[in-house]
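*Asks:* Task: produce atomic coordinates for the following.
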Amino acid sequence: MGINAYFIAPASVVPLLTDIYGINKATAGLAVSVPILGSVLLQIPGGFLMDRYDNRRLLFWALVGFVLTTMVGLIVTSYTTWLATRFTAGICAIFLFTMGAKVITETFPPAKQGFATTVFTASAPMGIALGQFGTPRLVNVVGFSTSFAVYAVVSTIGYSLFYSSTPTPIHSGSDVEPGVIRRVLTDRRIVLMSISAACSYSLYFFLNSWMPTYGVEILSLPINRAGAIAALVPIMGIFGRPGGGWLSDYFGTRRYVIVGAIAVTLPAFLAITSAPTLLIFALCLLLVGFVLQFAMGVYFVYVQELAEKGTGGTALAVFGAVGFSGSLVSPTVGGWLIDAFSWTTALVAYTFVGVAGIGATLLITRSN
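*Replies:* Predicted coordinates:
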C-alpha cells in the first residue's frame, strides 16, 4: 500500500509541484511516470528472480532500497535529481507489489485464487487513495519533501506484518530455463492480455493523475477537496477488485469479466467533463473507479493461469512490463493532451484506448 501511495502522491499536489519547480503539466506528469518506468524496465529480470529465490528475502532488500531512496529524496533540490530518486523507488516496487500477487496464487487453491488475488490487489487502490487524500494534508503538516517519506514508513509496517506471518521461504521450487522464458515472452495470450491491461491502466492512471487538477482548475475546488473527490476512483477498488475476482470465480470466466468492466466504464468516463453538477461528476468517478477495477484485479490471476507451471513470476513480469506501460505513459501523455488541446479531447482519446483494450481481450483464446 505504501509504494502505491508514494507513486501517485505528486498527482494530488500538481499545482504545488509546478510552482516549486517552475514546470508545465506534461513535465509534472513525469513525477508519476518515472517510478513506473523503473518498475517496467526491470520487471522481467525481477520475475526471473521471484521464480528462483526466496521471495521474503527479495522483499526485504527491496524495502531497504525504497526506504533509502525516499531518504535521499528529502535532501535533493533539483527536479531532475528528485525524479532520479523516484525512478529508483520504482525498481524496488517490482518486489513490493508484483511479488504479492504471485505469493497469493501459490497459497490458495485454484477455485479461490481469483477472489484471494483480487483482495490482495485491492491494497493498490487503497494506497492510491491514501496518496490522493493524504498528501495535500501531509504537505501542510510536514512539508512537501517529507510527505513522500511517510509512505516508506507505511511500507515498513506492512513488511513487518508480512514477515511475521510467513515464517517459511517462498519460491516456485523450480529453475526456469531460458527457453521457457522465451515461450512466456512470445505467448500470444499473455501478450494480448497484457495489452488489455495496459489499456485499462491507461484509463485508471489518467483519472488518478489529472482529476485533482481538473477539480482545482475547472471546478474551482480547494486542492484538499479536489484530492478527496479524486480519491473516489482508487478507493472503489477496495470493493471492485474483490468483486471482479468473485465474479470470475463464480462464472468460471476471466475474459468476459474484463470485457464487461471496460465496456460499462467507457460511457461514464466520457461523460466526466460534461457532468452538470459536482455531485454528477463525483458519481461518474465513483462508477468508473468501481467497475473498471473489476478487471484490474482479475488480470493478476488470469496471467498466471495462462502461464506454464512454475513460471508464474516470469508471466507476471511480462504482464508488468507490458501492462504497466499504460500507467507509465498515461500521466505524461494525458498532460500533453490537456495542454495542447483540451480536457474533452483527452477523455475522448482515452475512450478509444479503452475500446482497444476490449478488442485485445476478445482475441484471447480460452484458458485451461
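
*Asks:* Only C-alpha atoms from now on, for both contacts and neighbour counts.
*Replies:* OK.

*Asks:* and residue 227, how many neighbours?
*Replies:* By the criterion of other C-alpha atoms under 10 Å, residue 227 has 31 neighbours.

*Asks:* just checking, it touches residue 136?
*Replies:* Yes: judged on C-alpha atoms under 8 Å, residue 227 makes contact with residue 136 at a distance of 7.5 Å.

*Asks:* Can you work out which residues contact both of these two?
*Replies:* Listed contacts common to residue 227 and residue 136 are residue 12; contacts here mean C-alpha atoms under 8 Å, 6 or more residues apart in numbering.

*Asks:* how about residue 164, what does it touch?
*Replies:* With C-alpha under 8 Å, 6+ apart, residue 164 has no contacts at all.

*Asks:* Specify the local secondary structure of it.
*Replies:* helix (DSSP: H, G, I helix; E, B strand; the rest coil).

*Asks:* Next: the one 3 residues further on.
*Replies:* At residue 167 the chain is in coil, as set by three-state DSSP.

*Asks:* Quick check: the gap between it and residue 298.
*Replies:* Residue 167 sits 28 Å away from residue 298, taking C-alpha to C-alpha, to the nearest Å as the criterion.

*Asks:* Kindly report the same for residue 122.
*Replies:* 11 Å.

*Asks:* Who has more neighbours out of those two?
*Replies:* Taking neighbours as other C-alpha under 10 Å, residue 122 and residue 298 compare with residue 298 leading, 31 against 23.

*Asks:* residue contacts, the more buried one?
*Replies:* 114, 117-118, 241, 244-245, 248, 254, 258.

*Asks:* again, only this time at 7 Å
*Replies:* By C-alpha atoms under 7 Å, 6 or more residues apart in numbering, the residues touching residue 298 are 114, 118, 244-245, 254.

*Asks:* Greatest separation within the residues you listed: which pair is it?
*Replies:* 118 and 254 (12.0 Å; C-alpha to C-alpha).

*Asks:* of those two, who's got more company?
*Replies:* Per other C-alpha under 10 Å, whichever of residue 118 and residue 254 has more neighbours is residue 118, with 31 against 23.

*Asks:* From the chain's centroid, how far away is whichever strand or helix holds residue 51?
*Replies:* Under the criterion of DSSP states H and E, residue 51 resides in helix 43-52. On the basis of C-alpha atoms, centre = their mean, to the nearest Å, helix 43-52 sits 19 Å off its chain's mean C-alpha point.

*Asks:* Residue 350 reaches residue 203, doesn't it?
*Replies:* Yes: applying C-alpha atoms under 7 Å, one finds residue 350 in contact with residue 203, separated by 6.2 Å.

*Asks:* quick one more, to check against the first:
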Amino acid sequence: MGESGREKDRVSLFPLLIASTTFFLSYYTRLTWSILSVYMPFHPTVTQDAHVFALYFLGYVTMQVPAGFFSDRCSGGKIISGAMLLLALSTFISGGATSVYHEYLASLLMGVAAGWVYPASLKLIDNYYRVNRSLYIGYYSVAWPLAIVASGFFLPPIALHLGWRWGYLLPGLLCLLFAVLSFPLGTESGPGKKINWGLLKDREVLLVSLGGFLFFLSYWSITLYAYKYFVSIGINHVLAGYIFSAMAVVGLFSSSISGPIIDKVGLKRTVVLSLLLYGLITAAFAWVFHWVWLLVLALVMGFTRFIITPGNNNILVRIGKENVGAVTGIANMVWQSSGMVGPLLSALLIHNLGFAWFWPAIGAVVLLSIAFYASIRL
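*Replies:* Below is the predicted model of the structure:
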C-alpha cells in the first residue's frame, strides 16, 4: 500500500516523470513507422502501411480491458516495467527487419506492449497527485505532443545520416532503462478483486468511448498519412518532417496550460469548442499547398488537439473515480480500435479519390464526435 495522494504530492515528481516518459516511449515507438517506412529498402506500399498500423492496434486494443482492471488492483510500476521490456523487444525486431512481414510481427508485439502503459500510467498520476490533479494531468499529457515533435525532428535526420534502423534501436534502449526505473513504483489497490462489468454499459463511459472513437479515427489517419501527403505535394523530406512536428509542437504549451483553461472554462465546454476548431482546421488542409501556410495550419491544429487530449484524460478520471484504471482501459479500447479502422478506410479513400477528399472527410468525422462529448454528464 502507498501513502495518501496528498502526502505523495509533497514527496517527489518522480512518479510524474515515470508516467509521462513511459507514455512518451509507448507513443513515440508507435509513430516511428509513419516516418521510417519512407526510408526502408523494401518500400512498403500504402496498403502495407495500413496493415502494419492495424496489427499494432489489434495488439493494443486487446490489452486495454485487462490492463485497466489490473492497473486498479496491482502495482502500476511493475505493470509499466513489464510493458517497457516487451516494447524494447519489439523495437529491436523492427530495427532488424529485412521484410515487411517482420514489421507485421514487431508491430503486433509493440501494440501488445504499449497497450498496458496508458491505463497504468494514468493510474500512477491519479494515485500520487490527487491535489491539483488536472494540473498534473496536463503535465503528463505533454508526453503526447512531445512524441510527435521528437519523431518529426529526429527521425528523418537519423534515417538519413545513421540509417533507418537506428530510429528503432535508440528508443529500444531507453525502454530498457525505464523498465528498471519504473519497477519500484506502487499504487493503491482498487475496491476488491471483483471485476465491475457494469462499467461496460455505463452511460458516460459509452459516450466518451464513442466520441473518442471518432476523434481518434481522424487522429490516427492524420498521423499515418500526413507526412506522406506533404512529401507527395512536393515538400522535401526534412521540411515535411518539421511540418509534421508542427502539428504537435504548440501542444507542448497547450497541454501544460490545459489544466487552468479547463478549470476556468469548464471541462466539457473546453473539449467541445476545441473539437469544433480542430475539425474545421483539418478540412482546411485540402486547400492549402504552400509550406508556410501548411506550417501555420499545423501549429493551430496542434494547439487545439492537445487541449482535447488532457481533456479526455480529465473526463476519464472524473467519471472513473476509484475505477479510473478500468474506465481508462474500456474507453481506450474503443478509442484505439479506431487505429485498425481509420488507416484502412483512409487508404481506401486515398486510393479511390485521392488526398483532396481525405482532409474534408476526416474533418467531418471530428465534427460528428461533438454530439457524443456534448451529451456527457460530468
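
*Asks:* still on that earlier bit, still contacting in the second structure, which of the contacts of residue 298 of the first structure?
*Replies:* Of these, the ones still in contact in the second structure (both residues aligned by TM-score structural alignment, their matches' C-alpha atoms under 7 Å) are residue 254.

*Asks:* Among the contacts of residue 298 of the first structure, name the ones in helices.
*Replies:* Among the contacts of residue 298 of the first structure, the ones falling in helices (DSSP state H) are 114, 118, 244-245.

*Asks:* May I see these organised as CSV, with distance to residue 319 of the first structure added?
*Replies:* Below are those laid out as CSV (distance: C-alpha to C-alpha, whole Å):
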residue, distance to residue 319 of the first structure
114, 16
118, 16
244, 18
245, 18
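
*Asks:* quick one: which of those residues is nearest to residue 307 of the first structure?
*Replies:* residue 114 (15.2 Å).

*Asks:* Map that closest one onto the second structure.
*Replies:* Matched to the second structure by TM-score structural alignment, residue 114 of the first structure sits across from residue 134.

*Asks:* Leaving out the residues flanking it, which one is nearest to its match?
*Replies:* Using C-alpha to C-alpha, 6 or more residues apart in numbering and skipping the chain neighbours, the partner closest in space to residue 134 of the second structure is residue 259 (5.0 Å).

*Asks:* What is the burial count for the residue mapped onto that neighbour from the first structure?
*Replies:* Applying TM-score structural alignment, one finds that residue 259 of the second structure aligns to residue 245 in the first structure. Neighbour count of residue 245 of the first structure, defined by other C-alpha under 10 Å: 31.

*Asks:* residues touching residue 245 of the first structure, list them.
*Replies:* Per C-alpha under 7 Å, 6+ apart, neighbours of residue 245 of the first structure: 114-115, 118, 297-298.

*Asks:* again, but for residue 116 of the first structure
*Replies:* Contacts of residue 116 of the first structure by C-alpha under 7 Å, 6+ apart are residue 104.

*Asks:* and the helix holding residue 51 of the first structure, which stretch of the second structure?
*Replies:* Taking TM-score structural alignment, helix 43-52 of the first structure hits residues 64-73 over in the second structure.

*Asks:* how much does that stretch stray from the first structure?
*Replies:* Stretch 64-73 of the second structure differs from its equivalent in the first structure by a mean of 0.9 Å after superposition (mean C-alpha distance after the TM-score superposition for the first structure).

*Asks:* next helix or strand past the helix or strand residue 59 of the second structure falls within?
*Replies:* In the assignment (DSSP H and E), residue 59 of the second structure maps to helix 46-73. For helix 46-73 of the second structure, the following helix or strand on the C-terminal side (DSSP H and E) is helix 76-95.

*Asks:* any idea how far residue 279 of the first structure is from the aligned residue in the first structure for residue 102 of the second structure?
*Replies:* By TM-score structural alignment, residue 102 of the second structure lines up with residue 81 in the first structure. The gap separating residue 81 of the first structure from residue 279 of the first structure is 40 Å, by C-alpha to C-alpha.

*Asks:* Please say which of these two ends up with more neighbours.
*Replies:* A count of neighbours by other C-alpha under 10 Å puts residue 81 above the other of residue 81 of the first structure and residue 279, at 14 against 10.

*Asks:* how many neighbours does residue 162 of the second structure have?
*Replies:* Counted with other C-alpha under 10 Å, residue 162 of the second structure comes out at 12.

*Asks:* so residue 148 of the first structure sits right up against residue 5, yeah?
*Replies:* No: between residue 148 of the first structure and residue 5 there is no contact under C-alpha under 7 Å: 8.6 Å.

*Asks:* and stretch 68-82 of the second structure, how far apart are its ends?
*Replies:* First-to-last distance for stretch 68-82 of the second structure - C-alpha to C-alpha - comes to 15 Å.

*Asks:* in the first structure, what residues pair with stretch 302-309 of the second structure?
*Replies:* Going by TM-score structural alignment: stretch 302-309 of the second structure matches residues 289-296.

*Asks:* Next, the mean deviation of that stretch compared to the second structure.
*Replies:* Per aligned residue, stretch 289-296 of the first structure averages 1.2 Å (mean C-alpha distance after the TM-score superposition for the first structure).

*Asks:* what packs against the helix holding residue 51 of the first structure?
*Replies:* helix 312-323 (3 or more C-alpha pairs under 7 Å, 6 or more residues apart in numbering; DSSP states H and E).

*Asks:* Okay, helices next: where are they in the stretch 151-300 of the second structure?
*Replies:* 166-182, 203-232, 237-249, 251-265, 267-284, 291-320 (DSSP state H, counting those that start in this stretch).

*Asks:* Pick the most buried one from those.
*Replies:* helix 237-249 (a mean of 24; mean count of other C-alpha atoms under 10 Å).

*Asks:* so it matches what in the first structure?
*Replies:* With TM-score structural alignment as the criterion, helix 237-249 of the second structure aligns to 223-235.
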